[in-house]
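Undergrad: return a 3D structure for these sequence lines:
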Amino acid sequence: MSLVNFTTREITCKIVYYGPGRSGKTTNLQYIYSQVPDDRKGRMVSLATQTDRTLFFDFLPLDLGSISGFTTKFQLYTVPGQVYYNATRKLVLQGADGVVFVADSQLRQLDENIESLQNLQANLLEHTIDVRTLPMVLQYNKQDLPRELILSKEELDDALNFRDAPAFPADALHGAGVFETLQAVSAAVLRKLSDTGAGARR
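TA: Next up is the predicted model:
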């Protein structure tokens, strides 16, 4: 649920990048952070575990406008992909206004993608968040790999996109599809906020 600060007239929305290990969640955030002007972003914070890490930072988008005179700020989070960090994933998901599911396009990673998507649904259910109405965007990363190693967008849609959510092929390492994904999920979050009224978390 979004955080409303009436003193500064800011609405802060939380977007979580979810997906299996090494799918490109961290790469997405690092690329976004590198492209956002310094005066529009906070410090990137990294919470490292032994084999994975959670990143987050906040930023003010340049062109998304305001809601009822409130400036919109976004906090972007990643979750650790490894199965044994599920408690951390649950914690990071708490209060999410939108989710980007980053899938690894490699054929050999399809089962991991499906397992991670099912894990996302289960964890959202624990937070009583309806996966059918939560703003969500899928990103099919690593589309730059040789064609024989990866699944097409259509094949990944068939396997993963049960909601017919917006989905974007990407090469996060070089930035392709990264901002298209972010813009889509940001717009979906703002639409929901506008439809339901600004959130109540303070």
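
Undergrad: when you work out contacts or count neighbours from here on, use the C-alpha atoms and nothing else.
TA: Noted.

Undergrad: wait, what's in contact with the closest residue in space to residue 66 that isn't next to it in sequence?
TA: Distances taken as Cα to Cα, 6 or more residues apart in numbering place residue 72 nearest to residue 66, at 5.9 Å, with adjacent residues excluded. By Cα atoms under 8 Å, 6 or more residues apart in numbering, residue 72 lies in contact with 10-13, 60-61, 64-66.

Undergrad: okay, and residue 121 sits in which element?
TA: Using DSSP states H and E, residue 121 sits within helix 110-126.

Undergrad: how about this one, so we can line them up?
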Amino acid sequence: MANWDPEKKLLTLKIVFYGPALSGKTTNIIALHDQLQPELKGDMQVLETHNDRTLFFDLLPLGIKTSNNTLIKLKLYTVPGQVIHNSTRKAVLSRCDGVIFVADSQNTQSENNAESFNNLIKNIKLVGLDIEQLPLVVQFNKRDLVNIVSIDELQTRWSETPWKLFFASALNQEGVIETFTELLNILYISIDNSYSLSEKHELTQSAFVTQIIHGQAQ
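TA: Purely as a prediction, here's the structure:
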């Protein structure tokens, strides 16, 4: 949940990249770190173990200022995908404002994707969030590989769900910005309803997205 500090005029938002192990969550935020140009961008913190799997979380801090000097900070987190780290996933997911679920497009990973998404649904409930209200988009990563599930098949499988699908190769920095932009659009609507970004903080939806992506207001 967003954290508003009226004295500092600071609104802090938390976005979590969730998904099975090795689906490309860290690669996504590395690509975002390379491509995003907000007014404020902190150093990315990456913790890699001996087998290059996230043990706790990765973090990328971003920030923009509105015309009335409200500071909006976004903190982008990943979670460890391995089953044994479920307690860490719940801790990182707690009080989040939006989720990007990063699935693995490989044919062999369909079961792992399903298990991870079911785990996300369960943990969202356990940390007191509502999946019907939480901004959420789904990205199928690793489209640069050969043995992958087709886009038509994935769209058919997810056709009865409310979440928008994106297809990406985070390693090649393809589809990452598009996925993130959609999450930002949904997030703005959610936050605007609670904090009146457009009225109290003089920030339109297009300016919110543009400043984070390109570093310039409209």
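
Undergrad: give me the neighbour count for the nearest residue to residue 107 of the first structure once chain neighbours are set aside.
TA: Excluding the flanking residues, the one nearest residue 107 of the first structure by Cα to Cα, 6+ apart is residue 150, at 5.0 Å. Around residue 150 of the first structure there are 22 other residues, counting by other Cα atoms under 10 Å.

Undergrad: list the contacts for the aligned partner of residue 150 of the first structure in the second structure?
TA: When the second structure is aligned by TM-score structural alignment, residue 150 of the first structure is paired with residue 148. By Cα under 8 Å, 6+ apart, the contact list for residue 148 of the second structure reads 105-107.

Undergrad: circling back to that earlier point, the residue nearest to residue 107 of the first structure and residue 65 of the first structure, how far apart?
TA: 37 Å (Cα to Cα, to the nearest Å).

Undergrad: residue 101 of the first structure now?
TA: In this view, residue 101 of the first structure and residue 65 of the first structure are 25 Å apart by Cα to Cα.

Undergrad: neighbour count: the two, which is higher?
TA: residue 101 (25 against 13).

Undergrad: could you look up the SS state of that one?
TA: Using DSSP: H, G, I helix; E, B strand; the rest coil, the structure places residue 101 of the first structure in strand.

Undergrad: residue 137 is in contact with that one, correct?
TA: Yes - using Cα atoms under 8 Å, residue 101 of the first structure is in contact with residue 137, at 6.3 Å.

Undergrad: looking at the contacts of residue 72 of the first structure, which are in strands?
TA: Filtering these for membership in strands, criterion DSSP state E, returns 10-13, 66.

Undergrad: flag every buried residue along the longest helix seen in the first structure.
TA: Longest helix of the first structure, by residue count under DSSP state H: helix 178-196. Of the residues in helix 178-196 of the first structure, 178-182, 184-186, 188-190, 192-193 count as buried by neighbour count, 16 or more other Cα atoms under 10 Å.

Undergrad: just stretch 124-144 of the second structure next, same as before
TA: Neighbour-count burial for stretch 124-144 of the second structure [16+ other Cα under 10 Å]: 124, 129, 131, 134-143.

Undergrad: counterpart of residue 163 of the first structure in the second structure?
TA: By TM-score structural alignment, residue 163 of the first structure lines up with residue 161.

Undergrad: so how far is the helix or strand where residue 156 of the first structure lies from its chain's centroid?
TA: Counting by DSSP H and E, the element that carries residue 156 of the first structure is helix 153-160. Once both centres are worked out by Cα atoms, centre = their mean, to the nearest Å, helix 153-160 of the first structure turns out to sit 18 Å from its chain's centre.

Undergrad: leaving out sequence neighbours, find the closest residue to residue 10 of the second structure.
TA: Closest to residue 10 of the second structure by Cα to Cα, 6+ apart is residue 71, at 4.8 Å.

Undergrad: looks like that neighbour contacts residue 39 (just checking).
TA: No - using Cα under 8 Å as the test, residue 71 of the second structure is too far from residue 39 to be in contact (10.4 Å).

Undergrad: between those two, tell me which one has more neighbours.
TA: residue 71 (19 against 15).

Undergrad: what's the distance between that one and residue 155 of the second structure?
TA: Residue 71 of the second structure is 38 Å from residue 155 of the second structure, by Cα to Cα.

Undergrad: contacts only, for residue 178 of the second structure.
TA: Contacts of residue 178 of the second structure (Cα under 8 Å, 6+ apart): residue 166.

Undergrad: quick one: map it onto the first structure.
TA: Under TM-score structural alignment, residue 178 of the second structure pairs with residue 180 in the first structure.

Undergrad: so is the most far-flung residue of the second structure relative to its centre in a helix, a strand, or just coil?
TA: Most distant residue from the mean C-alpha position of the second structure: residue 7, 27.8 Å away (Cα atoms, centre = their mean). Reducing the assignment at residue 7 of the second structure to three states with three-state DSSP gives coil.
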